[in-house]
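1. Generate a structure from the sequence data that follows.
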Amino acid sequence: MKKTLICTAVGLFIANSAPLFAGEVDDLKAQIQKLMTRVEQLEKQKTTAVADSKPTVTSGEKQVRLSISGQVNRGLLITDDGEETDYHNVDNDASSTRIRFIGEADPTDELTVGAAIEVQFESNSTADVSQLTRETGDPGTGTDNFTQRRLEVYFDHKRFGKLWLGQGWTASEGTSEYDLSGTALAGYSDTDILAGGTFFRGSDGVLSAIRVKSVLTNLDGLGRDDRIRYDTPSFGGLKLATSLVDGDAWDVAALYSSAFPGFKLVGALAYAQTSSADQVNGSASILLDNGLNFTLGAGDQDKDGTSADPSFYYAKLGYRASWFSVGKTSLSVDYHQTDDAGVAGDDASSVGLQLVQEIKPWATEAYVGLRNYELDRPGSNFEDVSALLAGVRVKF
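-> As a prediction, the model looks like this:
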């Protein structure tokens, strides 16, 4: 149709114009040929665009951008308590199966108004399953859970910072977990997540009532909660944040992230106070351009009315490489020490190995984590707990 219109227009132009010389006719033919070639290119692009178009998610409010995303993270967990070996099909609590809805609008060039709903679905969480899960049922945990992660609104201004209101990250949440190793799926400073529900077994062969997660902690701030939070804008990679949490709790944190010639550095330092305790914690991680990375974390908590004041430190050495075209391969080894988390005098430690392989064409990561847990308690003797977790996380 477009070609016909072009030819008709050219014909009318020639018919109503003065006589043309031979050279002028040749020039006109060349111009017409270029124009028709360009029309064919545009028609092909339009056809390709229509063929490649995908259904889009739309909001009930035309001025709001709506996105839906999430992930499924499943694996096989094998634990050994020194006498018994157990197998569990699990959801990896290091980055649980979840779905999120985020809607955003831009009233001005500097202001974004948003709302977020994020929930997780876990069947057999790695942090909960134990030797009793399939035998008699474990009254301390459920094999399935559906829990909220984010139910909040926020106002993000380029010059004035960001204000959050609702259920979500407190200012100190994640400040013990800054980690550039690329292996957090298989192991990071919250080491009890890999097999936290497992009970230690006494040297006499009797299963104790002490779980791995009751004696190991990374004191990671106030977690996610109902709060009001404010973050300053970033100044040279540094920003400050504070939140007021339900139950007379509050926190403040300094958060840093920046890239330099040859390396990237991230870090955080936080202070949090509740009605029964106060604590300080933080972490830092550096990733060199050659793939080597180092991560450190530490924290101390002062509890009211008890002599058991937990403290921890964590160290990780890692390496990231592009050995395969599908994505980066990340390897690491780490060590975690926690004192006095269960009762005064407790000395709990964990050492682990991690491997994570990106598979970008599938939006997938495959991982393996191997970990050993040890508990020394005055007057008691316990067998070590060993755990192996292998799984995949698929994002959408």
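2. C-alpha from now on. contacts and neighbour counts both.
-> Noted.
3. Counting neighbours, what do you get for the spatially closest residue to R377 that is not a sequence neighbour?
-> In this structure, R377 finds its nearest non-sequential neighbour in D346, 4.8 Å apart by C-alpha to C-alpha, 6 or more residues apart in numbering. For D346, the tally of surrounding residues (other C-alpha atoms under 10 Å) stands at 19.
4. Could you also give me the structure for this next sequence, so I can compare it with the first?
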Amino acid sequence: MALCAMLASASLCLGSGTAASADLAGNCCADLEERIAELEATTARKGNKKVSLMISGWVTEQIMGWSDGISSDAYVGTSLNDLGTRLHFDGSAQINAEWSAGYSLRFDVTGANGFVQDANNAKGGEGPPGLLNSYWWIKSDKLGRVAVGRQSHASDDTWVDLSGAGSIFAANLVIFDGQNFNLVPEGTGTRAKARWGDIATCYTVGVGIFADCGGDRTNSVRYDTPTWNGFVVSTSWGEDDFWDVALRHSGEFGSFKTLLGLSYQDNSSERINTITDSQLWQANFAFLHTPTGIFGSVHYGHETPDGFKDTDQLYLKAGVRANLNPLGATVFYGEYGHDKDMFSGLLGGAVFSGTTDICDGFAGTGGRIDNACLANPGGVEATGSKFSRFGFGVVQEIDAASMAVWLKYKNHSADVDFSSNGAGQSESMENLHIYALGGAVFF
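-> The predicted structure is shown next:
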């Protein structure tokens, strides 16, 4: 995305040089192109006589309140990986008039974060800095760019967004906040072993992230074509083995800025915690109406895991960028997401909860699933799930400090379908409510 390029090269985006994710992702965002030059002009630069060094990144923290139907509390923390605190070291050298080469080193500075925190753990996620990117690249203005090493692959962060960097931190298609909180079967007042991420698990990476299911870094070779009429084609291969291809377009049509992302990935590699071989399709479209500031983005993903039910992911976001004060743009937004049949954690693929099956995930809760498991040992299995989420918030950009602050609300709801001796049933979960006041400073 434009912001992807912005975040990638100016340390507002989250990727290997394209678009954020999310998250486990690398190039997730899109924003205003003119911000790139402004940010680069204030970035610390050094290096030897031949190769430059650019240091950039961001620091982000928030106060997150939550209520899971049993109790409530508030924690201080950040988000995971791409939306957490970041440190970038990038460099390049000009070989001749056409060719250039360079490198990228990027680290996430890990602290307590909403992806790992839960009702009993306010310090979740703390640890040493982690390596995100480590690759070199060589580029021809006519032939394109090749990169080799640990990086964001071609289909990572197919999601695009023109709402602004701060809005992407506040509202993202990946469930950076709350995925590790325990599910609470409705009316039981008891937390299950199963967690929200267990019914939002991507088979490709085996982690409960809701969407952007190819959103991890890979050891790979990536190729990006030169831009032609706003189009860029990318492909990558690596690990043992995956391959993917993506098409992206950035354009302006009258008073509208638009971004398009399409991708396909075929994975047979054991990546983070891959559950099975899978194929993943993703499509995204985003727009910004420049005179009014009205924006929108829609993302659809379809994953086909070998031996399991297909899954579907839908994420919508819309709002307006308004100039209400001299500090910078004020962004109002709303978001909605719906995932179907992403219950791999209840079939023994859970990363954070460690559930072995649906009965293990809900044992001792006294809910419908637990009662069915007690009545029919070995005769209960998960057959499907629905996970819906919505949220809204406001982001204030502070241009003079290269900063954004936000206030947001998120709501998670879910149903798990199961069969007991062949008879279909369903159990609803208590809603998870999340409130947060946070901010990010980019440097």
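5. tm score of chain vs chain?
-> Aligned and superposed, the two chains score 0.81 in TM-score terms (TM-score structural alignment, normalised by the length of structure 1); 334 aligned residues with a C-alpha RMSD of 1.8 Å.
6. on that earlier part again, tell me the residue in structure 2 aligned with the residue nearest to R377 of structure 1.
-> The alignment partner of D346 of structure 1 in structure 2, by TM-score structural alignment, is S385.
7. Pretty sure that match sits against S344.
-> No. S385 of structure 2 lies out of contact with S344 (C-alpha atoms under 8 Å); the separation is 9.7 Å.
8. list residues touching both of these two?
-> Residues touching both S385 of structure 2 and S344 by C-alpha atoms under 8 Å, 6 or more residues apart in numbering: I199.
9. which residue ranges form the helices in structure 1?
-> 2-15, 22-52 (DSSP state H).
10. I'd like these laid out as a markdown table, including distance to T126 of structure 1 and mean neighbour count.
-> Converted to a markdown table, the helices of structure 1 look like this (distance: least, C-alpha to C-alpha, whole Å; neighbours: other C-alpha atoms under 10 Å):
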| stretch | distance to T126 of structure 1 | mean neighbour count |
| --- | --- | --- |
| helix 2-15 | 63 | 12 |
| helix 22-52 | 40 | 12 |
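11. Serialize those helices to TSV and add fields for distance to A184 of structure 1.
-> Formatted as TSV, those follow (distance: least, C-alpha to C-alpha, whole Å):
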stretch	distance to A184 of structure 1
helix 2-15	57
helix 22-52	35
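12. Just list the residues touching the residue nearest to R377 of structure 1, thanks.
-> V215, D339, D340, L375, D376, R377, P378.
13. do the same with S426 of structure 2
-> Contacts of S426 of structure 2 (C-alpha under 8 Å, 6+ apart): R368, D415, V416, D417, F418.
14. Who are the contact partners of the fourth one?
-> What that stands for is D417 of structure 2. Contacts of D417 of structure 2 (C-alpha under 8 Å, 6+ apart): A382, T383, G384, S385, G424, Q425, S426, E427.
15. Kindly indicate which of the residues you listed lies nearest V160 of structure 2.
-> S385 (26.5 Å; C-alpha to C-alpha).
16. what range in structure 1 matches stretch 8-23 of structure 2?
-> Counting by TM-score structural alignment, stretch 8-23 of structure 2 sits on no residues of structure 1.
17. Matching Y230 of structure 1 against structure 2, which residue comes up?
-> By TM-score structural alignment, Y230 of structure 1 lines up with Y223.
18. swap that for Q71 of structure 1, sorry
-> Under TM-score structural alignment, Q71 of structure 1 pairs with W58 in structure 2.
19. Next, work out how far apart the residue lying farthest from the centre of structure 2 and S255 of structure 2 are.
-> Ranked by distance from the centre of structure 2 (C-alpha atoms, centre = their mean), the top residue is A375, with 39.8 Å. Separation of A375 of structure 2 from S255 of structure 2 (C-alpha to C-alpha, to the nearest Å) stands at 63 Å.
20. what does F308 of structure 2 give?
-> 45 Å.
21. re the thing from before, just the ones of the contacts of D346 of structure 1 in strands?
-> Judged by DSSP state E, strands contain the following of those: D339, L375, D376.
22. Okay, strands next: where are they in the stretch 151-300 of structure 2?
-> 201-202, 207-208, 217-224, 231-238, 242-253, 256-267, 278-289, 294-305 (DSSP state E, counting those that start in this stretch).
23. hey, which of the ones you listed is tucked in deepest?
-> strand 201-202 (a mean of 30; mean count of other C-alpha atoms under 10 Å).
24. tell me what that strand is packed against?
-> Contacts defined by 3 or more C-alpha pairs under 8 Å, 6 or more residues apart in numbering; DSSP states H and E place strand 201-202 of structure 2 against strand 207-208.
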